[in-house]
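K.L.:
Predicted model and sequence follow; I will ask about them next.
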Amino acid sequence: MNIDLTGKLAIVTGSTEGIGFAIARGLADSGATVVVNGRTSARVDAAVARIGGTARGVVADLGDASGHDILLAAEPQADIVVSNLGIFQPADFFDTDDATWDRHWQVNVMAGVRLARSYLPGMEDRRWGRFLLLASESAFNIPVEMIHYGVSKTADVALARGLAKRMAGTGVTVNSVLPGPTLSEGVAAMLEDERASSGRPIEDVAADFVTTHRSSSILRRAATVEEVANMVVYLASPFASATTGAALRVDGGVIDTL
């Protein structure tokens, strides 16, 4: 399968590292012109340089409406939008204040809502588009240590389904992607003390983390960011034209339902 996105403009939010960067690079490798997004010029510039080609960047914090307005002014239309930006913060439910709930809602949910409001109408006019929200296996396996995060990711799945129905018959597809434990830079940093003290490869340390903390995993290891990106690139392509309103899992089998 040769995915060719030549001539398509793709915006990937939160794409200076981790899953977002892997998605941006995967789309660029398939021929798309990619817009990288992050909160600092240094990180955006570095990511754009790593991708090369026609990639360009927009510095904007999409956790509020003013940051969204900056992105929209710089890139008023797109063929592919990947709402990848997200945050998580472990905290017991009874210690989680309104500000934490609101911050997760604004970044993990409302950033995607604003992107959909701004970019879906243009896709509909052109009769082609791909809109993707990065959710999580936590949307179904609500983590007791961060219920607020799980609720926000469940909302992303519901948002994608509702938007897909709203765009019915337009040639525009909307889907959510559910990664499981993934060996991103952030996860590697979290596990660095264990890696350093044990002297074991980071992949082995991550596999132990998965089997301990996500015991339902069938894969029994952390996914790579590229494995998650592969699903997104496929869904962004013409080959996925009959897939919409779906929640696609890249969770290694963590979600224990059929």
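P.N.:
Sure thing, it's come through.
K.L.:
Only C-alpha atoms from now on, for both contacts and neighbour counts.
P.N.:
Noted.
K.L.:
Now do the contacts for residue 135.
P.N.:
153, 154, 156, 157, 176, 177, 178, 179 (Cα atoms under 8 Å, 6 or more residues apart in numbering).
K.L.:
Swap in 10 Å and give it another go.
P.N.:
Applying Cα atoms under 10 Å, 6 or more residues apart in numbering, we find residue 135 in contact with 83-86, 108-109, 150, 152-158, 160, 175-180, 247-249.
K.L.:
try residue 247
P.N.:
132-137, 156-158, 160-161, 174-178.
K.L.:
Most widely separated two among those?
P.N.:
137 and 174 (18.0 Å; Cα to Cα).
K.L.:
So for the protein, the centremost residue is which one?
P.N.:
residue 84 (2.8 Å; Cα atoms, centre = their mean).
K.L.:
these two touch, right, residue 223 and residue 230?
P.N.:
No - contact criterion Cα atoms under 10 Å: residue 223 and residue 230 do not qualify, at 11.4 Å.
K.L.:
Mind giving me the packing neighbours of the top strand by length along the chain?
P.N.:
As assigned by DSSP state E, the longest strand anywhere in the chain is strand 172-179. Contacts defined by 3 or more Cα pairs under 10 Å, 6 or more residues apart in numbering; DSSP states H and E place strand 172-179 against strand 80-83, helix 111-126, strand 129-134, helix 147-166, helix 225-235, strand 247-250.
K.L.:
quick one, strands of the stretch 1-150 of the chain?
P.N.:
9-12, 33-38, 56-59, 80-83, 129-134 (DSSP state E, counting those that start in this stretch).
K.L.:
Could you check which of residue 137 and residue 174 has the larger neighbour count?
P.N.:
residue 174 (29 against 25; other Cα atoms under 10 Å).
K.L.:
ok, residue 198 - how many residues close by?
P.N.:
Residue 198 is flanked by 11 other residues according to other Cα under 10 Å.
K.L.:
check contacts around it.
P.N.:
Going by Cα under 10 Å, 6+ apart, residue 198 touches 192, 205.
K.L.:
now it: how far from residue 122?
P.N.:
Residue 198 sits 52 Å away from residue 122, going by Cα to Cα, to the nearest Å.
K.L.:
Can you tell me, leaving aside adjacent residues, what's nearest to residue 155?
P.N.:
residue 109 (6.8 Å; Cα to Cα, 6 or more residues apart in numbering).
K.L.:
does the one you found really touch residue 148, like I thought?
P.N.:
No - judged on Cα under 10 Å, residue 109 makes no contact with residue 148 at a distance of 11.7 Å.
K.L.:
this is the other structure I want to compare:
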Amino acid sequence: MQIDLTGKTAIVTGSTGGIGFAIAKGLADSGASVVLNGRKQAAVDDALERLRQQVPNADARGVSADLGSAEGCDAMLTAEPDTDILVNNVGIFGPQDFFDTPDDEWQRFFDVNVMSGVRLSRAYAGGMVERGWGRILFLSSESALNIPDDMIHYGMTKTAYLSLSRGLAKRLAGTGVTVNAVLPGPTLSEGVQEMLAEQQRQSGKSMEDTARDFVMAQRPSSIIQRAASVEEVANMVVYAASPQASATSGAALRVDGGVVDSIA
């Protein structure tokens, strides 16, 4: 299968590192004109440099904007008023006990992890409908289904993305615009590596083995019995963004390594 996105513009939010950067790279490898995004200009500039090193002919540019606010989303829209592919990847996570999580932290998670996708999808979908083609993708998580007891506020936002993606897919039925959610499981991103750094130091094992131990301890239902790579998650997103995925809409596409113990 040859995925060719030449002539398509793709915005990937939260793409200066981790899964988001891997998605941007995969889309650029497929010929898309890619817009990277991060909160800080220095991080955006660094990501652009890395992307151009890895994909020498990449057509890429960046927008520095904090998408956890309406003002940040407006800044993105001013810089990039139109797109063919929107990947709502930006998100925050972190463990915190339910009884220690104050209102403002719930609101912060909701603004970044949910409202960024609401605002940008609402703004960009109209142009996609007018052209009769478009792809909107929401990065959810296996935590949307297996709600972590130490990150209930995070799991809530990822479940919200499942409702949002399914409902918007139905709203755009018959337009040529598909909407899907992608559900990664434990993934060896920079954020996860930072979380496991102390455990790795104490064990003396490689990061891959440390991540494997973490998966088997915290997600024992994993079928692949390891953390996924960011590239493995990105591959699903690139496919869902492609013309070849034209009959896939309103779906929850799992890249969770089999963590969710369900055949549906």
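P.N.:
Thanks, I have the structure now. None of these values were measured; they are calculated from a predicted model.
K.L.:
what's the TM-score here?
P.N.:
Once superposed, the chains reach a TM-score of 0.99 (TM-score structural alignment, normalised by the length of structure 1), with 258 aligned residues with a Cα RMSD of 0.7 Å.
K.L.:
before we move on, back to that, quick check: which of the strands of the stretch 1-150 of structure 1 is nearest to residue 216 of structure 1?
P.N.:
When the strands of the stretch 1-150 of structure 1 are compared (using Cα to Cα), the closest one is strand 129-134, at 21.1 Å.
K.L.:
so that closest one matches what in structure 2?
P.N.:
Residues 134-139 of structure 2 are the counterpart of strand 129-134 of structure 1, counting by TM-score structural alignment.
K.L.:
ok, average deviation of that stretch from structure 1?
P.N.:
Its matched residues in structure 1 lie on average 0.2 Å from stretch 134-139 of structure 2 after superposition (mean Cα distance after the TM-score superposition for structure 1).
K.L.:
how far does that stretch sit from the chain's center?
P.N.:
A distance of 9 Å separates the centroid of the chain from that of stretch 134-139 of structure 2, by Cα atoms, centre = their mean, to the nearest Å.
K.L.:
returning to what we had before: average distance between the longest strand of structure 1 and structure 2?
P.N.:
Strand 172-179 of structure 1 sits 0.2 Å off on average (mean Cα distance after the TM-score superposition for structure 1).
K.L.:
That strand maps to which residues in structure 2?
P.N.:
Under TM-score structural alignment, the match for strand 172-179 of structure 1 is residues 177-184.
K.L.:
coming back round to it: which among the contacts of residue 135 of structure 1 count as buried?
P.N.:
Among the contacts of residue 135 of structure 1, those classed as buried by 16 or more other Cα atoms under 10 Å are 83-86, 108-109, 150, 152-158, 160, 175-180, 247-249.
K.L.:
what's the neighbour count on the residue lying closest to residue 212 of structure 2 once chain neighbours are set aside?
P.N.:
Nearest residue to residue 212 of structure 2 in three dimensions, chain neighbours excluded: residue 226, at 4.4 Å (Cα to Cα, 6+ apart). Neighbourhood size, residue 226 of structure 2 [other Cα under 10 Å]: 23.
K.L.:
Repeat that for the one 4 residues further on.
P.N.:
Counted with other Cα under 10 Å, the burial measure for residue 230 of structure 2 works out to 21 neighbours.
K.L.:
What of the one 3 residues further on?
P.N.:
For residue 233 of structure 2, the neighbour count with other Cα under 10 Å is 23.
K.L.:
before we move on, what about the one 4 residues further on?
P.N.:
The burial count assigned to residue 237 of structure 2 is 27, neighbours taken as other Cα under 10 Å.
K.L.:
who has more neighbours, residue 223 and residue 230 of structure 1?
P.N.:
residue 223 (22 against 16).
K.L.:
quick one, what contacts whatever residue of structure 2 lines up with that one?
P.N.:
Aligned by TM-score structural alignment, residue 223 of structure 1 pairs with residue 228 of structure 2. Residues in contact with residue 228 of structure 2 (Cα under 10 Å, 6+ apart) are 184, 185, 186, 187, 188, 189, 208, 211, 212, 255, 256, 257.
K.L.:
ok, so of those residues, who is nearest residue 79 of structure 2?
P.N.:
Distances from residue 79 of structure 2 to the contacts of residue 228 of structure 2, taken by Cα to Cα, are shortest for residue 189, at 27.9 Å.
K.L.:
so what's the closest one closest to, chain neighbours aside?
P.N.:
Spatial nearest neighbour of residue 189 of structure 2, excluding adjacent residues (Cα to Cα, 6+ apart): residue 18 at 4.8 Å.
K.L.:
Report the separation between residue 152 of structure 2 and residue 97 of structure 2.
P.N.:
To residue 97 of structure 2, residue 152 of structure 2 is 8 Å away according to Cα to Cα.
K.L.:
quick one: which of the two has more around it?
P.N.:
For residue 152 of structure 2 and residue 97, the more surrounded residue by other Cα under 10 Å is residue 152, and the numbers stand at 20 against 11.
K.L.:
Could you find the counterpart of the more buried one in structure 1?
P.N.:
Using TM-score structural alignment to pair residues, one finds that residue 152 of structure 2 aligns to residue 147 in structure 1.
K.L.:
Hmm, the residue nearest to residue 212 of structure 2 is touching residue 218, no?
P.N.:
No - contact criterion Cα under 10 Å: residue 226 of structure 2 and residue 218 do not qualify, at 11.1 Å.
K.L.:
Need the overlap of contacts for those two.
P.N.:
Here residue 226 of structure 2 and residue 218 have 186, 212 as joint contacts, going by Cα under 10 Å, 6+ apart.
K.L.:
mind putting the helices and strands packed on strand 172-179 of structure 1 in JSON lines, distance to residue 73 of structure 1 included?
P.N.:
Formatted as JSON lines, those follow (distance: least, Cα to Cα, whole Å):
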{"stretch": "strand 80-83", "distance to residue 73 of structure 1": "15"}
{"stretch": "helix 111-126", "distance to residue 73 of structure 1": "11"}
{"stretch": "strand 129-134", "distance to residue 73 of structure 1": "19"}
{"stretch": "helix 147-166", "distance to residue 73 of structure 1": "23"}
{"stretch": "helix 225-235", "distance to residue 73 of structure 1": "25"}
{"stretch": "strand 247-250", "distance to residue 73 of structure 1": "30"}
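K.L.:
Looking at those, spot the one closest to residue 52 of structure 1.
P.N.:
Nearest of those to residue 52 of structure 1, taken as Cα to Cα: helix 225-235 at 17.5 Å.
K.L.:
doesn't residue 191 of structure 2 fall inside a strand?
P.N.:
No - Residue 191 of structure 2: not assigned to a strand; according to DSSP: H, G, I helix; E, B strand; the rest coil it is helix.
K.L.:
What distance do you get for it to residue 226 of structure 2?
P.N.:
Here residue 191 of structure 2 is placed at a distance of 16 Å from residue 226 of structure 2 (Cα to Cα).
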